[in-house]
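Student: 3D, please:
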Amino acid sequence: MMRPCGRDLFELIPKRELRIDLERAAKVLQKSGFEISERSELVLTIANDQDISVFPNGKIMAFPVKTADEAEKVGNNILGTLEKDKKCIKYL
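Tutor: Alright, predicted model coming up:
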């Protein structure tokens, strides 16, 4: 599910319940060329063309994005990268 949360900000919520290991996700994303700007137990922030926040429950916030299609591409890119490492995402 995706919804706008303000001007140029979208929230992407996974259709399935899941958990993301943020520590492992940071390593996988860095190896794939993403720049990690903040890492904690609660959020992983990526600073590339957009500021992207990834939460343990799979929610992704992306800014700035102009359209729902652009937000969906951002989310699919992040989740697709994380799914390459089977231990990053646990589907519940």
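
Student: rest of the way, CA atoms for contacts and neighbours
Tutor: Noted.

Student: what packs against the helix or strand containing G80?
Tutor: Assigned by DSSP states H and E, G80 falls within helix 68-83. Here helix 68-83 touches strand 2-6, strand 9-12, helix 22-31, strand 60-63, going by 3 or more Cα pairs under 8 Å, 6 or more residues apart in numbering; DSSP states H and E.

Student: Would you reformat these as CSV and include mean neighbour count?
Tutor: As requested, the helices and strands packed on helix 68-83 are exported to CSV (neighbours: other Cα atoms under 10 Å):
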stretch, mean neighbour count
strand 2-6, 14
strand 9-12, 22
helix 22-31, 17
strand 60-63, 24
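
Student: Proceed likewise with the subsequent sequence, for comparison:
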Amino acid sequence: MATFLKVVSGVYLFVVWLVFVGALRTPAPPTIGSDLLFHLGVFLAAVCFSIPAVILFAFGQMVGELRSIRHYSRQQAEHLKAMRAYYEPHGG
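Tutor: A predicted model of the protein is given here:
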């Protein structure tokens, strides 16, 4: 699931910035006035649309990290159980 979330967020991010590059190649509509204002607005829109992808990627990273933390804590518990069985006196 973590890999899926990272891939989906990466594809979404790629599409957003691909649209941004495409919008930079088009001239500004006559109602806006200047190309600089149009390009600045397009850039701010691309940044705003990129925020969900960043959040989704971070959530995917957390899911992956939690899985590995759970795995390592389970391994450590099994190791401690084996050490206790070896070192604790056997009632007898």
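
Student: Need the TM-score between these chains.
Tutor: Overlay of the two chains. TM-score (TM-score structural alignment, normalised by the length of structure 1): 0.29; 35 aligned residues with a Cα RMSD of 2.6 Å.

Student: can you put the helices and strands packed on helix 68-83 of structure 1 in a markdown table and add distance to I46 of structure 1?
Tutor: Output for the helices and strands packed on helix 68-83 of structure 1, formatted as a markdown table (distance: least, Cα to Cα, whole Å):
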| stretch | distance to I46 of structure 1 |
| --- | --- |
| strand 2-6 | 18 |
| strand 9-12 | 15 |
| helix 22-31 | 9 |
| strand 60-63 | 9 |
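
Student: Grab the nearest non-local neighbour of the residue most central in space within structure 2.
Tutor: Nearest to the mean C-alpha position of structure 2, by Cα atoms, centre = their mean, lies F57 at 1.1 Å. Excluding its sequence neighbours, the residue lying closest to F57 of structure 2 (Cα to Cα, 6 or more residues apart in numbering) is K6, at 5.0 Å.

Student: residues in contact with that neighbour?
Tutor: With contacts defined as Cα atoms under 8 Å, 6 or more residues apart in numbering, the neighbours of K6 of structure 2 are L56, F57, G60, Q61.

Student: could you say what helices and strands the helix ranked longest in structure 2 packs with?
Tutor: The longest helix of structure 2 (DSSP state H) is helix 35-87. If you count contacts as 3+ Cα pairs under 8 Å, 6+ apart, helix 35-87 of structure 2 packs onto helix 2-25.

Student: relative orientation of the helix it packs on and helix 35-87 in degrees?
Tutor: Orientation check (axes from the mean of the first three to the mean of the last three Cα atoms, to 10 degrees): helix 2-25 of structure 2 against helix 35-87 gives 170 degrees.
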